[in-house]
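Asks: Build me a structure from this.
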Amino acid sequence: METNYIFKLLILGDAGVGKSCLLLRFTNNRYTGRYCSTVGVDSRTRTLEIAGFKIKLHIWDTAGEERFRSMVSTYYRHVQGIVLVFDTTQRNSFNHIDYWLKEIEKYALPNICVMLVGNKCDALEKRQVRQELATDYADRLGLPYMEASAVSGVNVERMFGKLAVNIFDIHVLPTLQQAKGPQSHGISLSSLPKTIKPRNNKHRNYNCC
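Replies: Sure, this is the predicted structure:
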């Protein structure tokens, strides 16, 4: 399958919030139920179609443990999108979102697309973070928020898809629109960049999906 564009994503969040499980569900439609801590950084890929273009998502799954965080920080500047995950059954993981946003502010390039995700929304009896609380928090920061479940698969496709569409709108669409200008008789895919480079704007701007 020919790929027109490659988007690079990073999954962040505390250890045990289900980052690897969400990625496995998205890329392989599987859930193992076994907890296995990520060592350093792992990666998987999946191709989507957006506006008739084949988009390969190269997704880095990061370890949440503090001892790996210096290694993870080197990946921030190479991505266009970040999935920031907390566990709806663990209030501490939600409280740590501020820490992860500071890391993004510190290491990622401006204009990064960030989506906040509350995982394990299927575990209603164990919930410690109300949906209204997380939604209000995300709204104050201007972040898109979605609840998902790696166990049931609910919203997993949707959250990655919405983030990919946002990256497309921010980084690809302007180039396509320019190529369709008055002097153009069509778009040559070979003339467009396959790997999208993050913009280095002066001011931080989290882009909502």
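Asks: Every contact and neighbour count from this point should use C-alpha atoms.
Replies: Fine.
Asks: Is Leu9 in contact with Ile82, as I believe?
Replies: Yes: under the criterion of Cα atoms under 8 Å, Leu9 makes contact with Ile82 at 5.5 Å.
Asks: between those two, which one's more packed in?
Replies: Leu9 (27 against 23; other Cα atoms under 10 Å).
Asks: Identify each buried residue in whatever helix or strand the more buried one lives in, please.
Replies: Assigned by DSSP states H and E, Leu9 falls within strand 5-12. The neighbour-count check on strand 5-12 (16 or more other Cα atoms under 10 Å) flags 5-12 as buried.
Asks: Adding distance to Ala179, write those residues out as a markdown table.
Replies: Converted to a markdown table, those look like this (distance: Cα to Cα, whole Å):
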| residue | distance to Ala179 |
| --- | --- |
| Tyr5 | 16 |
| Ile6 | 19 |
| Phe7 | 20 |
| Lys8 | 23 |
| Leu9 | 26 |
| Leu10 | 29 |
| Ile11 | 32 |
| Leu12 | 35 |
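Asks: and the strand holding Leu9, what does it pack onto?
Replies: strand 53-62, strand 81-87 (3 or more Cα pairs under 8 Å, 6 or more residues apart in numbering; DSSP states H and E).
Asks: C-terminal to it, what's the next element?
Replies: Strand 5-12 is succeeded, C-terminally, by helix 19-28 (DSSP H and E).
Asks: Double-check that Arg158 belongs to a helix.
Replies: Yes: membership of Arg158 in a helix is supported by DSSP: H, G, I helix; E, B strand; the rest coil.
Asks: That one: neighbour count?
Replies: 14.
Asks: Same question for Leu176.
Replies: Neighbours around Leu176, by other Cα under 10 Å: 16.
Asks: quick check, it in a helix?
Replies: Yes: Leu176 forms part of a helix when assessed by three-state DSSP.
Asks: Please report how far Tyr137 lies from Phe94.
Replies: According to Cα to Cα, to the nearest Å, Tyr137 and Phe94 sit 10 Å apart.
Asks: okay, the two: which has more neighbours?
Replies: Per other Cα under 10 Å, whichever of Tyr137 and Phe94 has more neighbours is Phe94, with 21 against 13.
Asks: now the other sequence, so there's something to compare against:
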Amino acid sequence: MYKILLTALIFVSVLNAQIRIVNSDGLNFKCLTASFYEPKMGLMKYFDRNGLKVDIGNSVDLIEMKNKNYTITLGADFFAYVLVNNYGFLILRVEAIDGFFGGNVSVNGERFSGRFRILHRSAHLVDEYGELNRKPFPFTGEFADLILAFTREFYRLYGGLSYTFRIKPADVKRFYLQSGFELFKDVNPVTAIFACDVKFFE
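Replies: Prediction:
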């Protein structure tokens, strides 16, 4: 019995944390700016075609555990990116949607941070594709990724890996390494950001 009490006492003294529900004003691990697999809100214009990439989504921290050295949060991710084409004035034709949802655990210290996520992903063809002679093939799967980052005042360096543990079709590559950096500078009233994200598929 005393071993159980001693283990619990050590755990509490090491964690020394308060647990509370948090709002979504700021994230414990900020989303990677240049990665496609991150929640965003906005538009990206394809200049070589009559199309737009529309990002719709959000990541929120739901539960926070904090002490003087680090902060741990449990969060949720829901996002999608949509390929649309101009079909007329203020009329958009939705061609395809990639949707993601899942959860994450993140840790943030003074300089180092990390995030582990498990997400479901599925892709869908939308407007007018139902008229094809054969039905579109549904792409779907679940994957986990781990990102570790080092942050200073004007930059963030990160690296990590991702593994897809269930996927359809089965012959899609399941594993990749990821690396990147972000440079940021506050120039009132905006923040200038330059970011690069590279993925190496195995």
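Asks: Just give the TM-score of the two.
Replies: The TM-score (TM-score structural alignment, normalised by the length of the second structure) is 0.33; 112 aligned residues with a Cα RMSD of 5.6 Å.
Asks: coming back round to it: run the angle between the strand holding Leu9 of the first structure and strand 53-62 for me.
Replies: Between the axes of strand 5-12 of the first structure and strand 53-62, defined by axes from the mean of the first three to the mean of the last three Cα atoms, to 10 degrees, the angle is 20 degrees.
Asks: nearest to Phe53 of the first structure, of the buried residues of strand 5-12 of the first structure?
Replies: Nearest to Phe53 of the first structure among the buried residues of strand 5-12 of the first structure is Tyr5, at 7.7 Å by Cα to Cα.
Asks: Does that closest one touch Ile55 like I think?
Replies: Yes: using Cα under 8 Å, Tyr5 of the first structure is in contact with Ile55, at 4.9 Å.
Asks: Work out for me the element Trp8 of the second structure sits within.
Replies: Rather than Trp, residue 8 of the second structure is Ala. helix 2-15.
Asks: Residues touching the following helix or strand past that helix, excluding its own?
Replies: Sequence order places strand 18-21 as the next helix or strand after helix 2-15 of the second structure, per DSSP H and E. Applying Cα atoms under 8 Å, 6 or more residues apart in numbering, the contact partners of strand 18-21 of the second structure are 62-67.
Asks: Trp100 of the first structure: neighbour count?
Replies: 16.
Asks: That one and Arg69 touch, don't they?
Replies: No: Trp100 of the first structure is beyond contact range of Arg69, at 10.6 Å (criterion: Cα under 8 Å).
Asks: does Val117 of the first structure sit in a helix, a strand or a coil?
Replies: Val117 of the first structure - assigned by three-state DSSP - is strand.
Asks: what are the ranges of the strands in the first structure?
Replies: 5-12, 41-50, 53-62, 81-87, 113-119, 145-147 (DSSP state E).
Asks: Show me what the last one is packed up against.
Replies: In this structure, strand 145-147 of the first structure packs against strand 113-119, helix 131-141, with contacts taken as 3+ Cα pairs under 8 Å, 6+ apart.
Asks: what's the longest one packed up against?
Replies: Packed against helix 131-141 of the first structure by the contact rule (3+ Cα pairs under 8 Å, 6+ apart) you find strand 145-147.
Asks: Now the strand it packs on: buried residues?
Replies: 145-147.
Asks: Tell me which of the strands of the first structure lies nearest to Leu176 of the first structure.
Replies: strand 53-62 (11.3 Å).
Asks: Which strands and helices lie in contact with the closest one?
Replies: Taking 3+ Cα pairs under 8 Å, 6+ apart as the contact cut, strand 53-62 of the first structure packs with strand 5-12, helix 19-28, strand 41-50.
Asks: need the ones you listed in TSV with distance to Cys113 of the first structure, can you?
Replies: Output for those, formatted as TSV (distance: least, Cα to Cα, whole Å):
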stretch	distance to Cys113 of the first structure
strand 5-12	9
helix 19-28	18
strand 41-50	17
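Asks: wouldn't Phe48 of the first structure be in contact with Ile55 here?
Replies: No, residue 48 of the first structure isn't Phe; it's Leu. Yes: using Cα under 8 Å, Leu48 of the first structure makes contact with Ile55 at a distance of 5.1 Å.
Asks: ranges for the strands of the second structure?
Replies: According to DSSP E, the strands that the second structure contains are 18-21, 42-46, 51-66, 71-88, 91-108, 112-125, 139-151, 155-168, 175-187, 190-201.
Asks: Quick one: these as JSON lines, columns for mean neighbour count and distance to Lys3 of the second structure too.
Replies: Putting these into JSON lines (neighbours: other Cα atoms under 10 Å; distance: least, Cα to Cα, whole Å) gives the following:
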{"stretch": "strand 18-21", "mean neighbour count": "12", "distance to Lys3 of the second structure": "24"}
{"stretch": "strand 42-46", "mean neighbour count": "12", "distance to Lys3 of the second structure": "54"}
{"stretch": "strand 51-66", "mean neighbour count": "19", "distance to Lys3 of the second structure": "25"}
{"stretch": "strand 71-88", "mean neighbour count": "19", "distance to Lys3 of the second structure": "26"}
{"stretch": "strand 91-108", "mean neighbour count": "18", "distance to Lys3 of the second structure": "28"}
{"stretch": "strand 112-125", "mean neighbour count": "19", "distance to Lys3 of the second structure": "31"}
{"stretch": "strand 139-151", "mean neighbour count": "18", "distance to Lys3 of the second structure": "33"}
{"stretch": "strand 155-168", "mean neighbour count": "17", "distance to Lys3 of the second structure": "37"}
{"stretch": "strand 175-187", "mean neighbour count": "16", "distance to Lys3 of the second structure": "41"}
{"stretch": "strand 190-201", "mean neighbour count": "13", "distance to Lys3 of the second structure": "46"}
